[in-house]
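[1] Below are the sequence and a predicted model for it; my questions follow.
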Amino acid sequence: MFTGIIQSIGKIQPQGNDRFQVSLVPSADPAILSDIALGDSIAVDGVCLTVETILARGFVATASPETLARTTLGRSSETGGSVNLEASLRVGSKIGGHFVTGHVDGVGCLQETVQTDRAWELVFSPVPTLKSEWDRHIARYLVSKGSITVNGISLTVAACDSHWFKVAVIPVTYKETNLHTLSVGDWVNLEGDILGKYVERFVGHSPKTENDPTEISLTFLAQHGYG
């Protein structure tokens, strides 16, 4: 489990079809590696990977076929660039963003970047060849003022419809993550809010029993303080 608050920046290099070496960039804070151990989980651009080999300033991990198919890690053109890094959440740690699992739902691409007086506004949309993936796994969890994870970064949806969403990024987040390296058309990993997924699951099922005939519906949730 993660929170979407980026701790460092690294570079990723393929070491075969499914293995990757992640190394901190020279200017990166090495604190994230201070107590790294074999088997630890680290989010790499929002993808939860398990440390298999520890290096002086990085680690090696293997990605499963599902991870390669669902994320930017499986796109050869996307490797070699900078990646956002976050160590897994420890019991008692602050939750500065929102609950992030590191299980990416799919990819999107940057459509527009606009600098305003106080923020950077970024618009993301489906990768044209993967629109069906967006419709199945991304669009259903887009909610205005809800949470979204972009390359492992916890962000708030400023505006959206089923075909795009906009986030407003404060200058420090834009500068200290790989968002500032993105160009229009670049792909990003996206993960919807896990709380929204559970609500969807509950609403989609009606667990009626003889002792408790209550149906969990949108009306039921609204009556009990949700929404």
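    In hand now; what should we look at? Note that this is a predicted model, so its numbers are computed, not measured. Numbering: from 1, shown residues only.

[2] from here on, contacts and neighbour counts on C-alpha atoms
    OK.

[3] contacting residues around K11?
    Each residue near K11 by Cα atoms under 8 Å, 6 or more residues apart in numbering is listed here: 22-25, 80-83.

[4] Mind doing that once more with 6 Å?
    Contacts for K11 (Cα atoms under 6 Å, 6 or more residues apart in numbering) come out as 22-23, 81-83.

[5] I'd like those as a markdown table, with neighbour count appended.
    Formatted as a markdown table, these follow (neighbours: other Cα atoms under 10 Å):
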| residue | neighbour count |
| --- | --- |
| V22 | 25 |
| S23 | 20 |
| G81 | 12 |
| S82 | 23 |
| V83 | 25 |
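
[6] In addition, the following structure is provided for comparison:
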Amino acid sequence: MFTGLIQALGTIHPLGEDQLQIACSDPKILQDLAIGDSVAVDGICLTVTTILSNGFTAAVSPETLDRTSLGYMEGNAHINLEPSLRVGSKLGGHFVTGHIDGIGYLEESVSTANAWEMSFTVPDARVSRYIVPKGSIAINGISLTVADCNATGTWFKVAVIPLTYAETNLRFLQPGGRVNLEGDVLGKYVEKFLRLGSNSTESVVSELEDMIASNGSDSITPSFLTEHGYL
């Protein structure tokens, strides 16, 4: 579990098809790092496999390469880093799992008096379904708030404060550049509960219809209604 508050920048160096080397000398990342720990690398939860003097290595799966920007990165690309949340740590940002939903693309980045207004396109429905006005979203692991979006979530805008822009890899992003997106996990649970609730209702209605067809309306007893939450 992460918060979306980036702790440091690093650079990435592919080591074959299933290993990455992450270079970072920042003590906020390295001081307590151990083999088996989780680190968010551009928002992707990866497991540390080796500790190095100036960073660490991590394993990547074909699924991770397919769903995230890692499969498109070149050597020495800048990446955002955040160690996993520890018990007793301050809670800022929002709950970020490090499980990327899909990729988005920078449309434009405009400097204003107080922020960088960045807009993105989201062709992947696995992501766009969770984008709502004023909702939380993780962009390359950065906890941000959706300032505006269209009805389908295939386009949205965020306002990035100067501090976040300066200390993350958003400042290197060019129009058309890929970003990793993770929707708010709370929205995913709400969606599932609503879907299960709908299916449950349809099941009860079907059972009621079958009972009436077989035994008449007298078969709908108070005990049946109580059992299914109607009394």
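    That came through fine. Because the structure is predicted, anything quoted here is derived from the model rather than measured.

[7] Quantify their similarity with the TM-score.
    The TM-score (TM-score structural alignment, normalised by the length of the first structure) is 0.86; 203 aligned residues with a Cα RMSD of 1.5 Å.

[8] The contacts of K11 of the first structure in helices, which ones?
    Judged by DSSP state H, the subset of the contacts of K11 of the first structure located in helices is empty.

[9] Tell me which of these fall in strands.
    Judged by DSSP state E, strands contain the following of the contacts of K11 of the first structure: 22-23, 82-83.

[10] Nearest to V184 of the first structure among the contacts of K11 of the first structure?
    Here the nearest of those to V184 of the first structure, counting by Cα to Cα, is G81; it sits at 15.3 Å.

[11] aligned partner of that closest one in the second structure?
    Mapped onto the second structure by TM-score structural alignment, G81 of the first structure lines up with A77.

[12] Grab the longest helix from the second structure for me.
    helix 185-215.

[13] In contact with the nearest residue to W187 of the first structure once chain neighbours are set aside, which residues are there?
    Closest residue in space to W187 of the first structure, ignoring its immediate chain neighbours: C109 at 4.3 Å, by Cα to Cα, 6 or more residues apart in numbering. Listed by Cα under 6 Å, 6+ apart, the contact partners of C109 of the first structure are 124-125, 127, 185-188.

[14] For C109 of the first structure, pull up the helix or strand it's in.
    C109 of the first structure is located in strand 106-115, with elements delineated by DSSP states H and E.

[15] Which stretch of the second structure lines up against that strand?
    Mapping strand 106-115 of the first structure onto the second structure (TM-score structural alignment) gives residues 102-111.

[16] how much does the matching stretch stray from the first structure?
    Following superposition, stretch 102-111 of the second structure is found to deviate from the first structure by 0.5 Å on average (mean Cα distance after the TM-score superposition for the first structure).

[17] Do you have the helices of the first structure handy? List them.
    Under DSSP H, the first structure gives helices at 65-70, 131-137, 171-176, 194-203, 218-223.

[18] now for the longest one, which elements pack on it?
    Translated: helix 194-203 of the first structure. The contact analysis (3 or more Cα pairs under 6 Å, 6 or more residues apart in numbering; DSSP states H and E) places helix 194-203 of the first structure against no helix or strand.

[19] In the second structure, what range does it match?
    Across the second structure, the stretch matching helix 194-203 of the first structure (TM-score structural alignment) is residues 185-194.

[20] same thing with the last one?
    Counting by TM-score structural alignment, helix 218-223 of the first structure falls onto no part of the second structure.

[21] How about that helix, which residues are buried there?
    For helix 218-223 of the first structure, burial by neighbour count (16 or more other Cα atoms under 10 Å) applies to L218.

[22] picking that back up, chain center to the strand holding C109 of the first structure: distance?
    Averaging C-alpha positions (Cα atoms, centre = their mean, to the nearest Å) puts strand 106-115 of the first structure 14 Å from its chain's average.

[23] and the residue most central in space within the second structure, what does it touch?
    Geometric centre of the second structure, nearest residue: E182, 1.9 Å, by Cα atoms, centre = their mean. Listed by Cα under 6 Å, 6+ apart, the contact set of E182 of the second structure reads 100-101, 138.

[24] Can you tell me how far it is from G43 of the second structure?
    Separation of E182 of the second structure from G43 of the second structure (Cα to Cα, to the nearest Å): 8 Å.
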